[in-house]
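**Student:** predicted model and sequence below, questions to follow.
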Amino acid sequence: MAIADKTKSAGKPKKKPSSRNNLSVLAKAIIANAGVGIYIVQHGKFVYVSELYQKITGYTDSELIGTDSLINIYPEDREKVRNQAIKCLKRESFEPYEYRFVKRNYEIMYILETVAPIIYQGKRATLGSFMDITERKIMEEKYSSILENIQEGYFEVDLAGNFTFFNDSVCRVLGYSREELMGINNRQYTKDKESAKKVFQAYSQVYKTGEPLKEFGWHITRKDGARRYIEGSISLLKDSSGKPIGFRGISHDVTERKNSEEALRQSEEKYRSILENIQEAYFEVDLNGNFTFFNDSLCRITGCSREELIGANHRQFSDKENAKKVFLAFNKVYRIGDPTEGFDWLIIRKDGTKRYIESSVSLRKDSGDKPVGFKGVIRDITERKQIERELNHMATHDALTGLPNRLMFSQLLNHAIMSAQRNKKQLAVLFIDLDRFKIINDSLGHEAGDQMLKEIAGRFRHLLRAVDVVGRLGGDEFIILIEEVNELNQVATLAHKILATTLKPAVIMGEECRVTASIGISIYPRDGQDEQSLMKNADIAMYFAKEEGKNNYQFYSDNIQSMANERLSIETNLRRALERNELFLNYQAKLDFKTGAITGVEALLRWNNPYLGSVTPTQLIPVAEETGLIVPIGRWVMKTACAQNVAWQQQGLPPVCMAVNLSLRQLMDDNLLSDIQTALKESGLRPNLLELEITESMVMHNPTRMIPVLTKIKETGVRLAIDDFGTGYSSLAQIKHFPINTLKVDRSFIRNLPQDSENKAITEAVIIMGKNLSLTVVAEGVETKEEENFLRQQVCDEMQGFYFSKPIDPDKFADLLRNHKASPKTH
């Protein structure tokens, strides 16, 4: 969090301005796509905060503008941030720095921030950009805890060999402090040419082959000038795109072992003394593998006493696989005569526990140079192996559910494809997306969402065979691999089971929660012969399962691909529809039953594209919703409709209430209230002549959050209507809690009135309830004289539909409004 200069503004407090109005369109576009939170501070107070800044921190524009920019910084970090801001203004430092920030919900997050001095509205200011690095900090602390509790040194270097990360064991071995070692090059402690060359060759080999190099040794020179012998393993370090960025490795100081081995060759007495004082276990066996000599470390590793070990065979501590591994190593040493170093194997201790050990073995000869057995040094590397397994697991598995992640699943799928190809078998990929999961996250929080994901993951595991694989791709997306598919009914049966098990309720944080699943299925080799094609086509099929109402499964087909291509074309062209002026509005009148006057009008979005032709709302709206384009499009609709209403009045036409539909994304957008006020202010339309229509399912998406939003909108004087009433999740009793003015009876209940008895009963009940709640009741979709007469008899307030007027362009609507003669019998 950057701070501006210490100059304080004088004069009376002013009303907080909207920071967005002070930025150019280009600046807004850049900031919106920056991917980081942006703010500007002037005289120590916020004058601008971006939408992403608000989203990350939880604070709104109105809560921050004009306030002290230090107020939400963790108290212990404020001085650090203040000093960094001063350096920035003095142009002394622009380096990124970290600090802690207290979010709106009182959670503490870690921030990585960069600041720079700017001129804003003619005055000095500080521009800051920051991102939330909380998850990274948590992971770093976890890694640090693991790495600092092992004896071996863990290190990471860049491609030039400069240290970028290491644990305390590395500092201890090299004799440098952490501050001295950070950024130091490996050539500084490999001063002899032979070791420097050896290290360079090792790094080069790993870089060229991409394969890890296990257990090679080299000399290092400590800070105090002492020489130490190090053994280690090195692997390539890559970024998220797979590009090499450096190396990482595990090392251990084996100087004592090397010295011990040298001493063994010089003196038997000295050699025995040293053996009992080293950490590694030393052993000697005869040619049959029976122990003839060892030190106490071997007793400690095996869990046996000296009496139990003497004469015992090494095979007693191994299973068949590892006994064979040791036999082959001994046999190689016997045949070739050269020692073998760095081979590891698994032993079984006396108490039954298993430990990983690493060994170096050489041939033992008598004075006549005749082989009489073997000698070697072993060390317990169980903890190191565990860390390697954990690091590998973290790289290939989802941290929350423990399921294979996208990387691991892709590898498993590739192996399965090769197997299916060899055996001429089919396999299936099921792409699963959870429906309504976002409701749990929004209403109960991410902890509840995480619990639900773990519950669903467990259910999926329980359904599958041992040979099948379920993975998590991220968010609420899962993926399943089914091998050896004999017929499609086998896959369909499993899909039915997945739908059923997903639908079962789960008690999360004391609440009963339900989700459903949309499943897309691709079959090898019919729908693709490689991993990428199968996953892509399963994803496409999943999307159309959602389009079919969710809670179902769809097999990929050519027809689905064709629809996907059509949808992609719609999405591509829709992104430019606004700037190309391809969108326009038609208007459908609302008629008052009592007076016969036109009292309202609904703005309806239309799109005519030069390539696609006329695109229907049922094609347009879902794409706009999913891509997020519905927010800018909805903003344009509101402004255009308000301006058109005022234009009609300026022509001398009577004022009518303009109805505009809101989407769920708009309703959840933090800028909605500001957009409404801007549309009214720019057009000059009176608030009571604007009515915003929402569906009841939108409100029931999260009533706790939505009702306060609607209340704030209504407080501006704008009217609110529930559209498509009766088709959503709310009950008649719940409607009284909604801050609305109007109920619109869905067209599906108006159809075939009064002949359809069910529709008749529902419509009568809605009209009566609306009257009792003092709401205006509008019947939409009226198409026949019989429907109009029935609604008039039920004292419905207004009607809308083709029977009176179809949606028409602004000029035709002006003519309709100008020529219409109000009469109770008018239709």
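**Tutor:** Right, received. Where do you want to start? Residues are numbered from 1 along each chain as shown.

**Student:** for the rest of this, base every contact and every neighbour count on C-alpha atoms.
**Tutor:** Noted.

**Student:** so where do the helices sit in the stretch 401-550 of the chain?
**Tutor:** Ranges of helices in the stretch 401-550 of the chain, per DSSP state H, counting those that start in this stretch, are 406-423, 437-444, 446-463, 488-503, 531-547.

**Student:** save these as CSV, and put in distance to Lys350 and mean neighbour count too.
**Tutor:** Formatted as CSV, the entries for the helices of the stretch 401-550 of the chain read as follows, by distance: least, Cα to Cα, whole Å; neighbours: other Cα atoms under 10 Å:
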stretch, distance to Lys350, mean neighbour count
helix 406-423, 36, 16
helix 437-444, 51, 17
helix 446-463, 36, 17
helix 488-503, 46, 16
helix 531-547, 47, 22
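
**Student:** tabulate those (TSV), appending distance to Tyr154.
**Tutor:** Formatted as TSV, these follow (distance: least, Cα to Cα, whole Å):
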stretch	distance to Tyr154
helix 406-423	24
helix 437-444	38
helix 446-463	32
helix 488-503	43
helix 531-547	35
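
**Student:** second one coming, line it up with the first:
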Amino acid sequence: MNKLLLKRFFLIIIFALCFILNIRIYVNADVVNTDISMNSSKKVLVLHSYSENFKWINNISKGINSVLDNDSEKIDLSYVYMDMKKVKDKSYIDALYNLHKIKYNDIKFDAIICSDNDALNYIIKYGDDLFPNTPIVFCGVNNFDKSLLNGHKNYTGIVETIDIESTIKGIFKLQPNVKNIILVCDSTATGKLNEERAKTITKILKSSANFYFCTDTNIKNLQNILSNLGNNTAILHIGQLKNSDGTFINYEKVGSLLWKNINATNYICWDFPLGQGLLGGKVINSFEQGKIAAEITLRVLNGEKIDTIPIVKEIPSTYTFDFNELAKFKINKKNIPADSIIINKPFSFYEKYKDFVLTMISIISVLLIFIIILAVNINRRRLSEKKLIENYSELSAVYEELTATEEELRAQYDELQQGGEFLRIIEERYKLALEGSNDAIWEWDIEKNKFFASDKWKNIAGYGFNEDGSLKDILENLLSHEDKEPFVNSLLSHLDGTTPFYKCEFKTRDKHGNERWLYIRGKALRNKDGRAFKMAGSISNITLRKIVEEKNKYLAYYDSLTSLPNRTLLMDKLNEALKAASKNSEKGAVFFIDLDNFKRVNDTLGHDYGDKLLQALAIAINNIVETNTTVYRMGGDEFSILMRDADYREDIIKTCNNIIDICKKPFKIDGKQIFSSVSIGVSLYPDDGIDSSLLLKNADTAMYKAKDLGKNRYEFFDKNMFDEVLKKTKIEKGLRDALENNELELYYQPQIDCKTTKIQGIEALLRWKSNDFGFVSPADFIPIAEETSLIIPIGEWIFKTACTQGKEWLDKGYNLGVIAVNVSTVQLQHIDFLNTVKNALEESKLPPELLEIEITESVLMQYLDYNIDILNKLRQLGINVALDDFGTGYSSLSYLRVLPINNLKIDKSFIDSIHSNCKNESVVYGIIELAHKMNLNVVAEGVEWQEQFDILRSMNCERVQGYLFSKPIPADKIEDLNALMTSDNN
């Protein structure tokens, strides 16, 4: 029987092993049936846009070779590298054309593979001449537009579309705390297309982070930008960096340079630079680009018509990351997107030998199953044997039971001997429990009315109990008057059986008079009748816990930075006030206060200065309010005030003026003077509402109205404000689309030389003709652009457009002087302002001395030291700086001496009455004389009458500007005006 079982067992094992091995062989079989039928050698030309040393190109070549080199005797591959990263001007392309014309004059290619945009553009332009009727397969082409192939046949290929959006979202997933993302771009054809796509994507994602574009930048500039942005900054490379000499840095080298010089995560959208210090991203596989292009070429060589092969527009990209970079920046593995590829990962035995491990596990599992089956059979036999043994054991048990009875009697005797020792041990344990516990242990003999407490009570209270005293006497000394009733009620509830345990919290004082919070618990012992005859328990010192609870309660209702009540407490108090107002016909006011330009304090001086400014303002406001008024901090730079019993509007106005007066003097913080102002909105109850949220919303609306009217003022809520808010919202929405819809335009107003009456300067002025609203006044949309920071992209467009127009006039031979551009404080404080100006000059090639920056006194005085530093850097570049609207702001000679300016522009308000008001004439004459002594040129604005011009010319004013000569006009009208004025002078 046993031999038969063993024989069956081994036959089953052999059958299972053979079955598993057959499955593994079937799964791992790689059936390839590729039949390339070519009767003769085929010639294929591979035209690369860049150098063979460029790893992207190298990988594409490897992909091509993996398909076409399998039968090298039948396919003759030729490679040409255009090297367009280094040079791409017209003369170079013409030279390439002439070379290819000679070199391939007698060679007929069966197909041409071209990689990247430059090679495709070259073939589109010259292919019909150089390689007529030759099928063209392209790959690695960015932002492909089908219109490129209009009029061209025999073209197909693979589009290279880098997944910028998925890479940015991958950054957010890997680094949830990232605040800033720098996008590195270049000016190559591919780079410009990638930059345009990136800007479109970042507009959608701008609420998640701040995006900064750096085109044709170098490591040093990147370091400067990164130092200004600080931590929580990532860098996405969608173009190449440059060396200090202006040449591009190869992607293969950029990783090691960034690793040495840039302490930030660096992301990429291509696979070939990985492993060199770049973290990774949603990357395109260059090898796959070449491989697919070669497979398409093979189909063409096998006779398939190229016109029937569709263009491959999407190749799946994959998240790929460098394990070393993930470890360097401590990226949480949970944040890595699913199905990501990790390179440079340490060796894993399981992953490398996965098939082998799974095979062995399968074999072992089968063996275990059969072992279990065998063990079950063996166990059945053992059970039968066990029953026989049990019958024998039952007989033996009778004898053993008799023996055990004798031993049990002897054991009971020994136990009685040990009883005394056990009682002694229990007493020692009780003593240790009393001494080792932090709580005081107490006992109350109810029948004898005696109370006992352990020595730990002295540690808590500093004194002991009189052991002969009754519980009533002890409670008289221990409890305060307000705690006696809940203490006794809780005790009686337990004694009568209502509660299973006794517990109570109460206050007392220790030996030194310090307040202590105690927590007493206990349980009664009862007789057979259920009557309590004894109680015992513990007393804990919970003073620290109560202090923490009070602190948490304080933090829930008070602001930790300013110690003012917070929004939560305001809502509670406002609801109480509204109930009282409804009941007693009371009136009140809700103030909403916002600190103007607070963000710039944080951006320029740091958050420490911002916090201290908020603390100083909170103290100052709290010191001037009346007893019926409470100041609250809402969060950020926003405060609120609740004024109860506000029967007189004059009291509310007085409070607003007092708050505004606080900000008229600068705040002195750590040796720095910080100028600020506040905008205040006021809503009244019950006039403006009886709902707390509505009152706050109305006050907030009034506050924004105060900001729109120039800030540093107060406004009472009016229902008409909702219409203004709606109008402002519509303008803001329209303004966001104005650049893309080409609705913005620059008008130009000439500045006339007083001596020659020729144009010697032009001011660029922004105009907006909306598709929805028609012509929108600059007074309406420019403040909104500044408030929403839309002035940053709009200002960049203004600089580029104005500089390009200036260069165009210069190339035509017009000597029109400087192009003047107005700059707001938002632009001046922006981190990339200098680069914006530099880029505009570099792209347009306008000489710096022909650009003039105009800045008003009010803008300049905000963060004076910082602004002077920026202006000095502009002057170092050769750019002119003019002080605009002089006389309407601070007009202080003390700062005028140190400002790095060339020109002074006198405000129109002084010019209006210069010909009819002697005082104004004297003031203007004094300003001109002062400017000349400081080597400054003077421009007078708003000249509308000949008499005004004659007076200014007699005062030796250099230039004038106004409707006397021309209103702001489009660029094409300037040339006509210049021709007219030149002919008049002649």
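**Tutor:** Looks like it came in fine. Just so we're clear, the structure is a prediction, and the values are computed from it rather than from any experiment.

**Student:** let me see the TM-score of these two.
**Tutor:** Comparison of the two superposed chains (TM-score structural alignment, normalised by the length of structure 1) gives a TM-score of 0.69, and 648 aligned residues with a Cα RMSD of 4.4 Å.

**Student:** before we move on, the earlier item: for Leu743 of structure 1, find the nearest of the helices of the stretch 401-550 of structure 1.
**Tutor:** For the helices of the stretch 401-550 of structure 1, distance to Leu743 of structure 1 was read as Cα to Cα. The smallest value, 24.7 Å, belongs to helix 437-444.

**Student:** just checking, what packs against that closest one?
**Tutor:** Applying 3 or more Cα pairs under 8 Å, 6 or more residues apart in numbering; DSSP states H and E, we find helix 437-444 of structure 1 packed against helix 446-463.

**Student:** show residues contacting the helix it packs on.
**Tutor:** Counting contacts by Cα atoms under 8 Å, 6 or more residues apart in numbering, the residues outside helix 446-463 of structure 1 that touch it are 400-401, 403, 437, 440-441, 470, 476, 497-498, 501-502, 506, 508-509.

**Student:** again, only this time at 6 Å
**Tutor:** Contacts made with helix 446-463 of structure 1 from outside it, assessed by Cα atoms under 6 Å, 6 or more residues apart in numbering, are listed as 401, 440-441.

**Student:** select the longest helix from structure 2.
**Tutor:** For structure 2, the helix reaching the highest residue count under DSSP state H is reported as helix 354-436.

**Student:** residue range for stretch 719-730 of structure 2 in structure 1?
**Tutor:** Across structure 1, the stretch matching stretch 719-730 of structure 2 (TM-score structural alignment) is residues 558-569.

**Student:** thinking again about what came up before, looking at the helices of the stretch 401-550 of structure 1, which is nearest to Arg82 of structure 1?
**Tutor:** Closest of those to Arg82 of structure 1 is helix 446-463, at 32.9 Å (criterion: Cα to Cα).

**Student:** quick one, the closest one and helix 488-503 angle?
**Tutor:** Computed by axes from the mean of the first three to the mean of the last three Cα atoms, to 10 degrees, the angle separating helix 446-463 of structure 1 from helix 488-503 equals 150 degrees.

**Student:** before we move on, back to that, from the middle of its chain, how far away would the match of stretch 719-730 of structure 2 be?
**Tutor:** Centroid displacement of stretch 558-569 of structure 1 relative to its chain, using Cα atoms, centre = their mean, to the nearest Å, is 27 Å.

**Student:** same check, this time on stretch 311-325 of structure 1
**Tutor:** For stretch 311-325 of structure 1, the distance from its own C-alpha centre to the chain's C-alpha centre is 48 Å (Cα atoms, centre = their mean).

**Student:** cool, stretch 618-629 of structure 1 as well?
**Tutor:** Taking Cα atoms, centre = their mean, one finds the center of stretch 618-629 of structure 1 at 22 Å from the center of the full chain.

**Student:** structure 2: matching residues for that one?
**Tutor:** Residues 779-790 of structure 2 are where stretch 618-629 of structure 1 aligns, with TM-score structural alignment as the criterion.

**Student:** kindly report the same for stretch 213-228 of structure 1.
**Tutor:** Against structure 2, stretch 213-228 of structure 1 falls on no residues (TM-score structural alignment).
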